[in-house]
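Peer 1: okay, predicted coordinates and the sequence, questions at the end:
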Amino acid sequence: SVDFRDDGGDPSVSLQSMRALDQAGVVGIVGFLQDDDFLAAADARARPVVLVSPTARSADRAGAAAYSLEGSDPGAAEAVARYAASRAYQRIAMVYPQTPNAEAEADAFELIAERLGMPVVGRFGYEAGATFFEPQISAALNALRSEELDRLALAPNDTLHMEELEPTALFMPIPPEDVEFLAPQIIHFGLDTLAVEILGTSGWTDPQILTSVEARLTTGVIATAPVVSERALEGQARFRDAYESRYQRSLVGATASVGYDAALLLLEALRAGRIEPDEVRESFESLEGISGATGVFSVVRGRVVRDTEVVRIEDQMAVPIERISLGSKNGRR
């Protein structure tokens, strides 16, 4: 059976509901959208009952058996690092918020970069929620280009000789809400002028960000996005059809979809009928290739992750790198 509780957005009610559900012996809980609520709920558990949030970003700090669909994805950062190595960047700098998710992705990127011989010349963090990034961008730019410009006797605005510069990149594993503030400042402070390529993760390809941020500010960014496979499309269509049939209205936005996916993963873990907390956790952490409404999910090293691929943003669209490479070979680009 399924027990629905509405906390009305009141954290104190959330905790009361959490304790009541825990005492009632529930086998899993879906909910707690905000980071603080999710952390408090995880801490309030008397038993290690599985807790799944659709949107909280604090799963890495919530302890055992606490998961989120919007947590960090070190694997995606590793994939971007491998792409960067294939481009033979001579130096990499990083700019990111001082949050556990961003730091986990930065750590994963740097580990692969070091293994593949790409030096990371600086990591520049900013306070979460910031909207002005000149100190971090300027420091990153200096780390990437200042010595080289001096050696070549070039001025920062000497665009006629940019082809002489070595390939470098700035890795920015930032959340969607930061892209709209950071992207214009990247242009304003001259990273494009100095031919510094921008790398990121899934925050850059959030559907709302792709459509709301000017195309000129994100075109050319290399990032990650959910794989658009036949299985992924089937999962999207299945939920959309069920939602629109049930509610007799069009599915708009991703809120309902991500909530559905959180519940789907928990139900898949319960499919085997094992209901003790440790058993549910074991089943949950063995999930692989689950087709949901917002992607194909697996649980890797205790994190819920979507199948992702490296993409290049082109005119507000996330285009897989493999497709770009194929087009180039066929003379279409």
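Peer 2: All right, it came through fine.
Peer 1: only C-alpha atoms from now on, for both contacts and neighbour counts.
Peer 2: OK.
Peer 1: show me where this protein has its strands.
Peer 2: Ranges of strands within the chain are 28-30, 50-53, 66-68, 91-97, 120-126, 168-172, 196-200, 222-226, 290-291, 296-300, 303-306, 308-314, 317-320, based on DSSP state E.
Peer 1: how about the ones you listed in TSV, adding distance to residue 113 and mean neighbour count?
Peer 2: Converted to TSV, the strands of the chain look like this (distance: least, CA to CA, whole Å; neighbours: other CA atoms under 10 Å):
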stretch	distance to residue 113	mean neighbour count
strand 28-30	36	22
strand 50-53	31	27
strand 66-68	27	27
strand 91-97	9	24
strand 120-126	7	18
strand 168-172	11	24
strand 196-200	13	24
strand 222-226	16	27
strand 290-291	30	22
strand 296-300	21	21
strand 303-306	21	24
strand 308-314	16	23
strand 317-320	21	20
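Peer 1: any chance of the ones you listed in TSV, plus distance to residue 187?
Peer 2: Formatted as TSV, the strands of the chain follow (distance: least, CA to CA, whole Å):
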stretch	distance to residue 187
strand 28-30	41
strand 50-53	35
strand 66-68	33
strand 91-97	15
strand 120-126	18
strand 168-172	13
strand 196-200	11
strand 222-226	16
strand 290-291	38
strand 296-300	34
strand 303-306	30
strand 308-314	16
strand 317-320	19
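Peer 1: for residue 258, which of those strands is the nearest?
Peer 2: When the strands of the chain are compared by CA to CA, strand 50-53 sits nearest residue 258, at 9.3 Å.
Peer 1: neighbours around residue 185, how many?
Peer 2: A total of 18 residues lie near residue 185 under the criterion other CA atoms under 10 Å.
Peer 1: neighbours of residue 114, just the number please.
Peer 2: 13.
Peer 1: chain neighbours aside, what residue packs nearest to it?
Peer 2: Nearest residue to residue 114, sequence neighbours excluded (CA to CA, 6 or more residues apart in numbering): residue 120, at 7.6 Å.
Peer 1: that neighbour contacts residue 111, correct?
Peer 2: No. Using CA atoms under 8 Å as the test, residue 120 is too far from residue 111 to be in contact (9.6 Å).
Peer 1: what about residue 188, distance to residue 110?
Peer 2: 27 Å (CA to CA, to the nearest Å).
Peer 1: go on, residue 182?
Peer 2: 21 Å.
Peer 1: quick one: closest of the strands of the chain to residue 215.
Peer 2: strand 308-314 (7.6 Å).
Peer 1: just checking, what packs against that closest one?
Peer 2: helix 74-86, helix 215-218, strand 222-226, strand 317-320, helix 321-329 (3 or more CA pairs under 8 Å, 6 or more residues apart in numbering; DSSP states H and E).
Peer 1: would you turn these into CSV with distance to residue 21?
Peer 2: Output for the helices and strands packed on strand 308-314, formatted as CSV (distance: least, CA to CA, whole Å):
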stretch, distance to residue 21
helix 74-86, 32
helix 215-218, 45
strand 222-226, 33
strand 317-320, 41
helix 321-329, 46
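Peer 1: second structure for comparison follows:
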Amino acid sequence: MENKDSEAEIHPLKAEDVKAQENHDSSVERRIVIKQSSRLSRLSRWRTAAFFVSLFLCLIIVFAFSFIIPCPERPVSERTWFRNYDNAVAYRFLAIEDVNEDKVQDVVFAFKASNSSSSFNSSCVDEGLPSPCAFVAAVSGTNGRALWERPVAEEIEWMECGIKQLGGSEAPGCLVMGKPVSLTAVDLQTGEVRWRQSSDFGANFTVLTPVSVIPDVDSDGVQDLMIFIATGDKIKTFIHSGKSGDQIGAAGSLNVGGKARYVRLNLDSASYFLFYTENSLYAYSLKELHSAATGMDIKLPSLGQDPQWEKSIDRSTHRLPLVRCE
């Protein structure tokens, strides 16, 4: 203690410097604490302001959707509905498809009349057809409201709906075979005619249904169609472009012994068409049918041939052996 006092007496300026340094450090610490508390206070005010602004915006949105912006009117779903077509004759065709994309199956049908129903102002003359003519129509499955009606041909021989990419459209379509012989592609959602092509299928023919959708063989980016026409004991094959309806190549001819029907068998790398009669079974690969119609042998993954099936098919008659069950 005496040493410290004596040292202070000897170095009075040094002691004063130490005290001044201590006071300065204390002042700096107080300023730092004040700045930190000021920043925290300012940050707290910003958070409070952001919270109230967000709350105010949420209230505005809720108020707008609740009272200002009207809710879309949904069609009332009826348990049963009835729609009458005066002076019209129905064809034996009916399809169930979701036409207006409301997740409810709608009804597509065909009828013959001079004019459309009162819901649409269209007539046979609008499409250059004699009156009366065949109309294709779609009505809502929810309440029976008419969605569209379109005159397509003088008479309808056959019709199939739900064909994807028909006419190059993203929406599926309906393919109508009319009389005189013509093929018409109709958009399923709008009823618009995508394309119409005349065809020569011969006389007294029968269409083997359903139409077969095959891979794109004409390189237009849209899958194509294969149609089988039966005339007596022969079956003619026609390939048409799914995008334009143009015929691809020439008609092929298959010999079968009697009235035939067919089923399509899709394997991993090949497709086969099996034509069956009362006593016989015939098999043709898609590759062979395409080559016979176009005279070309193109390389596509789905236009292959299965070795096991090729061994079983008689190359001269295209018959498959039948196993008898006793």
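Peer 2: That came through, no problem. Owing to the predicted nature of the structure, the values given are computational and were not obtained by experimental measurement.
Peer 1: and the TM-score between these chains?
Peer 2: After superposition, the two chains reach a TM-score of 0.20 (TM-score structural alignment, normalised by the length of the second structure), with 115 aligned residues with a CA RMSD of 7.0 Å.
Peer 1: residue 188 and residue 110 of the first structure: who's more crowded?
Peer 2: Neighbour count, other CA under 10 Å: between residue 188 of the first structure and residue 110, residue 110 has more, with 22 against 12.
Peer 1: list the residues that contact residue 113 of the first structure.
Peer 2: Taking CA atoms under 8 Å, 6 or more residues apart in numbering, we find residue 113 of the first structure in contact with 81, 82, 85, 119, 120.
Peer 1: now do residue 170 of the first structure
Peer 2: Counting by CA under 8 Å, 6+ apart, residue 170 of the first structure has contacts 92, 93, 94, 95, 140, 196, 197, 198, 199.
Peer 1: tell me how far it lies from residue 147 of the first structure.
Peer 2: 16 Å.
Peer 1: what of residue 136 of the first structure?
Peer 2: Distance from residue 136 of the first structure to residue 147 of the first structure, by CA to CA: 18 Å.
Peer 1: next: residue 243 of the first structure.
Peer 2: From residue 243 of the first structure to residue 147 of the first structure the distance is 57 Å (CA to CA).
Peer 1: what about those two, which has more around it?
Peer 2: Neighbour count, other CA under 10 Å: between residue 243 of the first structure and residue 147, residue 243 has more, with 17 against 11.
Peer 1: just the buried ones from the contacts of residue 113 of the first structure?
Peer 2: Neighbour-count burial (16 or more other CA atoms under 10 Å) is assigned, among those, to 81, 82, 85, 120.
Peer 1: the helices and strands packed on strand 308-314 of the first structure: which one's closest to residue 235 of the first structure?
Peer 2: strand 222-226 (12.6 Å).
Peer 1: for that closest one, packing partners?
Peer 2: helix 74-86, strand 196-200, strand 308-314.
Peer 1: please redo it, this time with the cut-off set to 6 Å
Peer 2: Packing contacts for strand 222-226 of the first structure, counted by 3 or more CA pairs under 6 Å, 6 or more residues apart in numbering; DSSP states H and E, involve strand 196-200, strand 308-314.
Peer 1: want to throw these into a markdown table with distance to residue 327 of the first structure?
Peer 2: Output for those, formatted as a markdown table (distance: least, CA to CA, whole Å):
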| stretch | distance to residue 327 of the first structure |
| --- | --- |
| strand 196-200 | 21 |
| strand 308-314 | 13 |
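Peer 1: relative to residue 255 of the second structure, how far out is residue 231 of the second structure?
Peer 2: Taken as CA to CA, the span from residue 231 of the second structure to residue 255 of the second structure is 10 Å.
Peer 1: these two: which is more packed in?
Peer 2: Between residue 231 of the second structure and residue 255, counting by other CA under 10 Å, residue 231 is the more crowded of the two (16 against 13).
Peer 1: separation between that one and residue 207 of the second structure?
Peer 2: To residue 207 of the second structure, residue 231 of the second structure is 9 Å away according to CA to CA.
Peer 1: got it, and residue 273 of the second structure?
Peer 2: Relative to residue 207 of the second structure, residue 273 of the second structure is positioned 15 Å away (CA to CA).
Peer 1: of the helices and strands packed on strand 308-314 of the first structure, which approaches residue 305 of the first structure most closely?
Peer 2: helix 74-86 (8.5 Å).
Peer 1: what helices or strands is that closest one leaning on?
Peer 2: By 3+ CA pairs under 6 Å, 6+ apart, helix 74-86 of the first structure packs against helix 100-115.
Peer 1: buried ones in the helix it packs on, by neighbour count?
Peer 2: 100-106, 108-113.
Peer 1: ok, which pair from the residues you listed is furthest apart?
Peer 2: Once CA to CA is applied, the buried residues of helix 100-115 of the first structure give 100 and 113 as the farthest pair, at 19.7 Å.
Peer 1: might one say that the residue nearest to residue 114 of the first structure is in contact with residue 94?
Peer 2: No. Applying CA atoms under 6 Å, one finds residue 120 of the first structure not in contact with residue 94, separated by 7.8 Å.
Peer 1: the stretch 151-300 of the first structure: helices as residue ranges?
Peer 2: Assigned by DSSP state H, counting those that start in this stretch, the helices in the stretch 151-300 of the first structure fall at 176-188, 207-212, 215-218, 230-247, 255-270, 277-284.
Peer 1: adding distance to residue 298 of the first structure, write the ones you listed out as JSON lines.
Peer 2: Shown next, in JSON lines, are the helices of the stretch 151-300 of the first structure (distance: least, CA to CA, whole Å):
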{"stretch": "helix 176-188", "distance to residue 298 of the first structure": "22"}
{"stretch": "helix 207-212", "distance to residue 298 of the first structure": "21"}
{"stretch": "helix 215-218", "distance to residue 298 of the first structure": "29"}
{"stretch": "helix 230-247", "distance to residue 298 of the first structure": "13"}
{"stretch": "helix 255-270", "distance to residue 298 of the first structure": "9"}
{"stretch": "helix 277-284", "distance to residue 298 of the first structure": "9"}
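Peer 1: nearest to residue 326 of the first structure, of those?
Peer 2: Of the helices of the stretch 151-300 of the first structure, the one closest to residue 326 of the first structure (CA to CA) turns out to be helix 230-247, at 19.4 Å.
Peer 1: buried stuff in the closest one?
Peer 2: By neighbour count with 16+ other CA under 10 Å, helix 230-247 of the first structure contains the buried residues 231, 232, 233, 235, 236, 239, 240, 243.
Peer 1: hmm, residue 53 of the first structure is touching residue 41, no?
Peer 2: No. Using CA under 6 Å as the test, residue 53 of the first structure is too far from residue 41 to be in contact (10.5 Å).
Peer 1: follow-up on the earlier one: of the buried ones among the contacts of residue 113 of the first structure, closest to residue 259 of the first structure?
Peer 2: Closest to residue 259 of the first structure, out of all of these and judged by CA to CA, is residue 81, at 30.8 Å.
Peer 1: the closest one reaches residue 108, doesn't it?
Peer 2: No. With contact defined as CA under 6 Å, residue 81 of the first structure does not count as touching residue 108 (8.6 Å).
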